[in-house]
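# Quick one: sequence and predicted model below, then my questions.
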Amino acid sequence: MIAQLVRTLAQEVETLNDKVADVDRLIEARFRTHELAEIVASMPGIDPLLGAGFIAAVGNDLADSSSPDGLAAFAGLAPVPHDFGRRNGNLYRPRHCHRGLQRVFSMSALTSVRCDPNSRAFYDRKRAEGKRHTQAVIALARRRLNIPWALILGGRLHEVAPPRPPVRFRIEIQATSLLPSRQTADMSTDVSGMIECRPLARIWGEDDEDAVWHAAIDLFLLNTGNAYDALACLFGVRNSFGFRPLTEDRGLPADASTGLRGAFNAWGLPQDAHGTTWITWAELAAANWDETDRSGTRSRSTVAGTGTHWAPVWDVMRTLGEVHGPEHVRLVVWFD
C-alpha cells in the first residue's frame, strides 16, 4: 500500500511539473512577441521568464517611475524617503515593494555573477570590501537596475564590454607620517553622482524655507566614461597626473536633496563610497580649462571638456544654470 501511495504521489508531482513547464512555455512565447523582449533579454542573467516578470511589473514605457532610483525603491532595492514638515533626509528600508520585480533583479544578479565578467568583477570587489554574499548581490542588483532603464529609454540592446583591467598604483607615505602604511593595491574606480538644482532660490533667496535642492538627473544617464585623467583634473581622484583638481573631498552636501541621498545610500554604508564631493556650475564656468597637468601635455579641456564624455553633463548643467542661476546648479559625485 505504501509503495502504491508513493507511486501515486510521484505521478501527481510529474503531472504538476508538466503543467508548470507548459505554463512556462506559454509565458516565454508571449514574452517573445513583446516589443521590449529583445532589449530586456539582451541583459546577461535575464531569461524569458525573468524578462516577462520585469515587463509585467514596469509596463511598456517605465512611465510609473521618474528615475532609476524610483524604480529601485519600487523594487525594494533602495531606501525611500520618510520626510515630514521641515525635516528631510530621513530614509528607511521600504516596507512595501514589488516582490516580483525584486525577485527579477535578485535572481538575474545571481545568474550574471556566473555568466557576465563585469558583474563578477563588481561582486568580487564588494566581497573584498567585506560585504556578505547577500549584501554584494543586493548591491549588484541595484547597479544592474540602471541598465534596462537606460536601454529602454534609448531603444538599444545591451552590449557586454570586457571588464576594465585593474589599474596598479602605489601610495607611498613617509615613515614619519602618523598614518598607517599601505601596500600596492589593485582596484578600479567608477564614478556615480547626480545633478541637483535649487529652483526657488533665485526667486525667493537661498534662505527661504522653500529654496531646497531637487534631484535633476542621474549622472549614469549622461556620462558614459570614467577616464582617470578626467577624474583627476575634476575631482582629484586617481591624480597621478598632477592636476590641480577643481573640487576634492567636500563630502556629501548637508542640504542634499532626498533623491540624491537615496541614490547615495543605495550604495550601502558611507564607507562604501569615497572621494565624495560637489561643484556648482558657477565654479565650473569660472574654471581655467586651459590649465595643464604636471607634464604640461594634458589640459582640463582635452580630458574633460566639451569634446569628451563629460560634454552632456556640462550641457545639462549649463541649461539649468541659465534657468535657475549658475550657483543654484551643482554636480555631486562619489566613487567606488
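Structure's in. What do you need? Numbers count the residues shown, from 1 in each chain.

# Only C-alpha atoms from now on, for both contacts and neighbour counts.
Noted.

# List the buried residues in stretch 112-129.
For stretch 112-129, the neighbour count (16 or more other C-alpha atoms under 10 Å) marks 112-113, 116-123, 125-127 as buried.

# With stretch 188-199 instead?
Neighbour counts over stretch 188-199 (16+ other C-alpha under 10 Å) mark 188, 189, 191, 192, 193, 194, 195, 196, 197, 198, 199 as buried.

# try this one side by side with the last:
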Amino acid sequence: MGTDMDGRVQVRPGGPGTPWADADLDVGGIPRSYEAFGLLFGVRNVAGFVPVAPARGIPGDAGADVLAAAHRFDDHYEHSWVTWAELDRIDWDRPAPVVNAWLSRYRVTAGRLVRVGKGGWTPPDADPAEGAEWRDGDVVWRAERAVPREILDDLPELRHRLDGMRALAGKHGGDNVRMIVWFYG
C-alpha cells in the first residue's frame, strides 16, 4: 500500500484579512508521485529534495469544511499548505542535492535514450553513484538526481493544478492562493 494526497486549493478574493474560499481545482485528482510529494511537502521524499512546505498543519483560517475533510479518517497525516508565491519561487531546473533513490528508466529508440519514467527495478549496488547505468535489452536504468521539471513532464495533472493556481494568483496575488494538503495510506 502506498501514500496518496488529497486536499483543496483556496483563494482569498478580497486579499489579506478576508475569508478564504475553495477554488475549483481538485487536489485529490493528482496521481501518486513520491518525487512531487517530496519536493512540495517532504512526504516520501525519495529524490532528496529540500521540501518547500513540510508539515505545516492545516491553517487555522481554512474553514470548517476543510478541517472536516482533512480529519475525516484516522489515517490522514502530514497536513500542510503552500502559497502560490512560494511555489512560484521553485527553481524547476535545479537538480535535487542527492541521487534519487529511484532509478531513471530510459528506452533506446533509434539509437538514442528516451526517458520513460522512474522506479521499477533495484540495482545490484545498494547505493549507486550518480551516472551509474544498467542495461537490459533496449531498457537503460540510470542513477541520477531528480529535476523538478521532470516531475511536471511526468505528471500533467499536477501541472494543470499549478497552472490553475498561477492563473488565480495573476488575478488575486500569489499570497492569496494556496494549496492545503493531507496524505493517507
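That came through fine. Quick caveat: nothing in here was measured; it's all calculated off a predicted structure.

# Quick one: the buried residues of stretch 188-199 of the first structure as JSON lines, columns for secondary structure too.
Output for those, formatted as JSON lines (DSSP: H, G, I helix; E, B strand; the rest coil):
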{"residue": "188", "secondary structure": "coil"}
{"residue": "189", "secondary structure": "coil"}
{"residue": "191", "secondary structure": "strand"}
{"residue": "192", "secondary structure": "strand"}
{"residue": "193", "secondary structure": "strand"}
{"residue": "194", "secondary structure": "strand"}
{"residue": "195", "secondary structure": "strand"}
{"residue": "196", "secondary structure": "strand"}
{"residue": "197", "secondary structure": "strand"}
{"residue": "198", "secondary structure": "coil"}
{"residue": "199", "secondary structure": "coil"}
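
# residue boundaries of the strands in the stretch 101-250 of the first structure?
Listed in chain order, the strands of the stretch 101-250 of the first structure (DSSP state E, counting those that start in this stretch) span residues 167-169, 185-187, 191-197, 214-218.

# Mind giving me the packing neighbours of the second one?
What that stands for is strand 185-187 of the first structure. Packing partners of strand 185-187 of the first structure (3 or more C-alpha pairs under 8 Å, 6 or more residues apart in numbering; DSSP states H and E): strand 167-169.

# which residues in the second structure does the strand it packs on align to?
Aligned by TM-score structural alignment, strand 167-169 of the first structure corresponds to no residues of the second structure.

# Not counting sequence-adjacent ones, nearest residue to residue 32 of the second structure?
Among residues not flanking residue 32 of the second structure along the chain, residue 4 sits closest, at 5.4 Å (C-alpha to C-alpha, 6 or more residues apart in numbering).

# swap in residue 15 of the second structure?
residue 176 (6.1 Å).

# and the gap between the residue nearest to the spatial centre of the first structure and residue 119 of the first structure?
Nearest to the mean C-alpha position of the first structure, by C-alpha atoms, centre = their mean, lies residue 143 at 4.9 Å. As judged by C-alpha to C-alpha, to the nearest Å, residue 143 of the first structure and residue 119 of the first structure stand 9 Å apart.

# quick one: the strands in the second structure?
For the second structure, the strands defined by DSSP state E occupy 4-11, 21-26, 77-83, 104-109, 112-118, 133-136, 139-142, 177-184.

# Read off where the first one ends up in the first structure.
Structural correspondence for strand 4-11 of the second structure: residues 190-197 of the first structure, per TM-score structural alignment.

# ditto for the fourth one
When strand 104-109 of the second structure is aligned against the first structure using TM-score structural alignment, it corresponds to no residues at all.

# tell me which strands and helices that strand is in contact with?
Going by 3+ C-alpha pairs under 8 Å, 6+ apart, strand 104-109 of the second structure lies up against strand 112-118, strand 139-142.

# what's near enough to touch the residue nearest to residue 32 of the second structure?
By C-alpha atoms under 8 Å, 6 or more residues apart in numbering, the residues touching residue 4 of the second structure are 31, 32, 183, 184, 185.
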